[in-house]
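>>> take a look and give me a structure for this.
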Amino acid sequence: MKKIVLTGGGTAGHITPNLALLPLLQTAGFSISYIGLKDGMEEGLIRPTGVAFYGITGGKLRRYADLKNFTDLFRIGAGFWESVSLLRKLKPDVLFSKGGFVSTPVVWAAKLCGVPVVTHESDSTFGLANRLSAPFARKMCYTFPESGAHLPEDKGVFTGLPIREQLLHGNREKGLRLCEFSADKPVLVVTGGSQGAAFINRMVRRCLPKLLETFQVCHLCGKGNVDEKLEGMPGYRQFAYVTDDLPDVFAMADMVVTRGGSTSLFELLALQKPMLIIPYSRKASRGDQIINGRSFQKQGFGEVLMEADENGMDMMPAAFLRAVRQVYENRERYIENMQKSPARGGAQNVFAVLCEVAGLSS
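As a prediction, this is how the structure comes out:
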């Protein structure tokens, strides 16, 4: 029996791809363990799966001056030696690192223990944790084709992003019943992620009368962002968030308005949903959502619309409505392009790399 240790944490984007790989690894007979941050969010997500979880001490290296950068060095050092002890006990055939700062000392420990490492980067640009892990990786999986130009040919593997299998099994009719929508009018789903997106929420509600002329609108607006004044409006349903019903909501969508986070984009790619991508601006992020969105636009999966233009002028409702109409009218072309993408099978692609490095036929 081959053994694998998974690591990654800090945000859902560093954990859910690991969860997406579990069914494939379990079917192949891998013995699976997980190393994450003590009391981190990964512990709460991993333990219910039955996978053995081991918590280590962790710290974060910030890109700005902060006293915690000094104290966290000791926490990272402690996590490194804890990881060495765990890996010597577990003796895995391969370590898979999804990133996040908890993963870095685990990768370093794997190198010391002679355990081959496979890393995965979700975004177009590599985060600091993965850059610090890169010298110790046997293979480096990436999700956007442009990223390969920055990696050694013998290390980089274009895989796409592993996504949750259950998302692929939604039921359109159930989604329509949930929202009390009819089957004879197209559905626009709007999502800003689990926290919602204030800018998108405002724009959608400002344009709602025009949108409802063409679409039924299902709006996932984030916790605390439901507008009670709009409750009961025909053709419009709003939810703070959905969990178990999310596959059904996506199944009924004819197109989606979304942010530019890689997990959301690759879920929509796998589901072949034409998308209008409104990334966070550089003021609100390191700019990775903009690069992610531009890559998807270049590959013909959807269109990108910025919150503000190059002169700093805020997006106007007319521009938003034009972009929505453009994506919807060209939806068949986007779907055709998505069907051809090799990145749609992210979980299987990454699984094949892990099997190769572990010495197991996939």
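>>> contacts and neighbour counts: CA atoms only from here.
Will do.
>>> quick one: the helices in the protein, in order.
For the chain, the helices defined by DSSP state H occupy 16-27, 41-46, 67-90, 103-113, 128-133, 172-179, 198-214, 246-252, 262-271, 288-298, 317-329, 331-339, 346-358.
>>> now the angle from the last one to helix 16-27?
I take that to be helix 346-358. 60 degrees (axes from the mean of the first three to the mean of the last three CA atoms, to 10 degrees).
>>> run the chain-centre distance for helix 346-358.
From the chain centre to the centre of helix 346-358 is a distance of 18 Å (CA atoms, centre = their mean, to the nearest Å).
>>> need the contact partners of it.
The contact list for helix 346-358, computed with CA atoms under 8 Å, 6 or more residues apart in numbering, reads 2, 17, 20-21, 24-25, 93-94, 96, 116, 118, 138-139, 141, 159-163, 361-362.
>>> buried subset of those residues?
Burial by neighbour count, 16 or more other CA atoms under 10 Å: within the contacts of helix 346-358 this picks out 2, 17, 20-21, 25, 93-94, 96, 116, 118, 138-139, 141, 159-163.
>>> next, the second sequence, to be compared with the first:
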Amino acid sequence: MTETTQDQTPPKLLIAASGTGGHLFPAIATAEALPELSIEWLGVPDRLETKLVPDQYPLHTIQVTGFQGKPGLGTIKTLIRLIGAIGKVRRLLKSGKFDGVFTTGGYIAAPTILAARSLGLPAILHESNALPGKVTRLLSPRCTTVALGFAAAAKHLPRAKTVTVGTPVRSTFLQHPEVLPPLDLPIPSNVPLLVVIGGSQGAVAVNQLVRQCAPAWIDAGIWIVHLTGDNDPDVETYSHPHYMALPFFEHMATLLRRATVAVSRAGAGTLTELAIAHLPSILIPYPYAAEDHQTHNAKVFEAAGAARLFQQRDLTADQLQSAVFELLNPAILAATKTAATQLAVSDSATQLADLIRLTLPDPSTQETAEATSSHS
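Sure, this is the predicted structure:
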């Protein structure tokens, strides 16, 4: 573990995380586990990081996009923008005297990793998905270390130095239930609660199936909190006192701790939160996710016995209705809950923080080297 005295400058880390909660929440949790470091942030203008990154981390921005579709004029423009972004990150790293970079993948990872390595700085990448993204697969050999959310991802990165640490979650998920914010929803304490989570990409098709199933579930005594997202045109077509449709819910740790079963997409961050909450689930991967990576994530949970997996294109209302009833069978519910608990990695942020500490240069070693150099 890197320690600093009052006379030493703490190691300086640039965190590059942008776009979605799946990239940002693990990065923020990791930053919070590194209080002794000097941390600054790299993002993209007008993305979620401009709202979510805590004020104590100075935010720098670059323009960068991914390569989409077939090669053409757009590819050339994207390549030119990437080269410009690499140059800008290089200048930032040099002028800011950073000791290394940490990124959670996505488009912003490419210029960050390439700039850091061109300067001889360590680059740590965290890949949360069971099927690593294109940027991770391409640049993982250039990274100092690639930390994995799922051990299954390692087989896709044969030339990288990998270590499985799980995926960090928001700090509220690690708090004792008694200190969490109150649920503040009119739900009795003794009823089964089904929570439906659409994810950041929305889930209009799943929302429609849930509304078809809701009357039968409610007749059986189940209460429902349905997080619909804000792009569902049919959100007001069903109502019942035991059914609460909300675009989102702020205190997700409280909600998932109270829930009995979840119906959810299969983003890596959401799955991590389900595991930490010890919550059995029915997983319906987002069918348009890049390279169908949500299905790869869901298969890990299915294989462990922590979830039931259905493809959206094949799922009917009758199947979804029956799956929830089956999962609520006391014996099945207990076994699935145990399996979800076994998948949870509650100290992921700590493991990742320790990895970063070990990778960054030791300040005392640096100062000794600089003193020796100045006297030679």
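>>> where does the TM-score land?
The TM-score (TM-score structural alignment, normalised by the length of the first structure) is 0.89; 348 aligned residues with a CA RMSD of 2.3 Å.
>>> list the contacts for Gly196 of the first structure?
Leu220, Cys221, Gly222, Lys223, Asn225, Ala240.
>>> one more time with 10 Å, if that's ok
Val190, His219, Leu220, Cys221, Gly222, Lys223, Gly224, Asn225, Ala240, Tyr241, Thr258, Arg259 (CA atoms under 10 Å, 6 or more residues apart in numbering).
>>> adding neighbour count, write these out as TSV.
Converted to TSV, the contacts of Gly196 of the first structure look like this (neighbours: other CA atoms under 10 Å):
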residue	neighbour count
Val190	25
His219	25
Leu220	26
Cys221	26
Gly222	21
Lys223	12
Gly224	11
Asn225	17
Ala240	17
Tyr241	21
Thr258	24
Arg259	27
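>>> if we can go back for a sec, restricted to strands, list the contacts of helix 346-358 of the first structure.
Val94, Phe96, Val118, Lys139, Cys141 (DSSP state E).
>>> okay if I get those as TSV plus distance to Gly55 of the first structure?
Shown next, in TSV, are these (distance: CA to CA, whole Å):
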residue	distance to Gly55 of the first structure
Val94	19
Phe96	16
Val118	20
Lys139	25
Cys141	25
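>>> among those residues, which one sits closest to Leu6 of the first structure?
Ranked by distance to Leu6 of the first structure (CA to CA), those are led by Phe96 at 4.9 Å.
>>> surely the closest one and Asn130 touch.
No - in this structure, Phe96 of the first structure is not within contact of Asn130 by CA atoms under 10 Å, at 11.7 Å.
>>> need the overlap of contacts for these two.
Joint contacts of Phe96 of the first structure and Asn130 (CA under 10 Å, 6+ apart) are Ser103, Val107, Thr119, His120, Ala137, Met140.
>>> which position in the first structure aligns with Pro132 of the second structure?
Under the alignment defined by TM-score structural alignment, Pro132 of the second structure is paired with Phe126 of the first structure.
>>> state the distance from its match to Gly148 of the first structure.
The spacing between Phe126 of the first structure and Gly148 of the first structure, counted by CA to CA, to the nearest Å, is 11 Å.
>>> can you check Thr27 of the first structure too?
30 Å.
>>> what does Gly44 of the first structure give?
If you go by CA to CA, the gap between Gly44 of the first structure and Gly148 of the first structure works out to 33 Å.
>>> for those two, work out which one has more neighbours and name it.
Shown here are Gly44 of the first structure and Gly148; by other CA atoms under 10 Å, Gly148 has more neighbours (18 against 11).
>>> grab the nearest non-local neighbour of the aligned partner of that one in the second structure.
Correspondence of Gly148 of the first structure to the second structure, assessed by TM-score structural alignment: Ala154. Leaving aside its sequence neighbours, Ala154 of the second structure sits nearest to Thr162 (CA to CA, 6 or more residues apart in numbering; 6.7 Å).
>>> okay, now the one you found: neighbour count?
Residues near Thr162 of the second structure, counting by other CA under 10 Å: 23.
>>> ok, now Asp184 of the first structure?
7.
>>> over to Leu73 of the second structure?
9.
>>> do Thr270 of the second structure as well
Thr270 of the second structure: 19 neighbours (other CA under 10 Å).
>>> what does it align to in the first structure?
Match for Thr270 of the second structure (TM-score structural alignment): Ser264.
>>> for Phe249 of the second structure, same thing?
Checking TM-score structural alignment: Phe249 of the second structure goes with Val242.
>>> for the closest residue to its match other than its chain neighbours, give its distance to Leu95 of the first structure.
Sequence neighbours aside, Leu220 is the residue nearest to Val242 of the first structure in space, at 7.5 Å (criterion: CA to CA, 6+ apart). To Leu95 of the first structure, Leu220 of the first structure is 36 Å away according to CA to CA.
>>> what do you get for Ile35 of the first structure?
10 Å.
>>> could you do His120 of the first structure as well?
From His120 of the first structure to Leu95 of the first structure the distance is 11 Å (CA to CA).
>>> kindly report the same for Ala52 of the first structure.
Distance from Ala52 of the first structure to Leu95 of the first structure, by CA to CA: 14 Å.
>>> more crowded one of those two?
Leu95 (29 against 15).
>>> my guess is the more buried one contacts Thr104. True?
No - with contact defined as CA under 10 Å, Leu95 of the first structure does not count as touching Thr104 (11.8 Å).
>>> between the two, what contacts are shared?
Thr7, Ala110.
>>> ok so, going back, okay, and the common contacts of Phe126 and Gly148 of the first structure?
Applying CA under 10 Å, 6+ apart, one finds that Phe126 of the first structure and Gly148 are jointly contacted by Tyr142.
>>> can you tell me what Leu188 of the first structure aligns to in the second structure?
Aligned partner of Leu188 of the first structure by TM-score structural alignment: Leu194.
>>> and Met255 of the first structure, by the same measure?
Met255 of the first structure maps onto Val261 in the second structure, by TM-score structural alignment.
>>> got the contact list for that match?
192-196, 224, 274, 278-282, 307, 324, 327-328, 333, 336-337.
>>> re earlier: how near is the residue nearest to Ala154 of the second structure to Pro192 of the second structure?
In terms of CA to CA, Thr162 of the second structure sits 41 Å off from Pro192 of the second structure.
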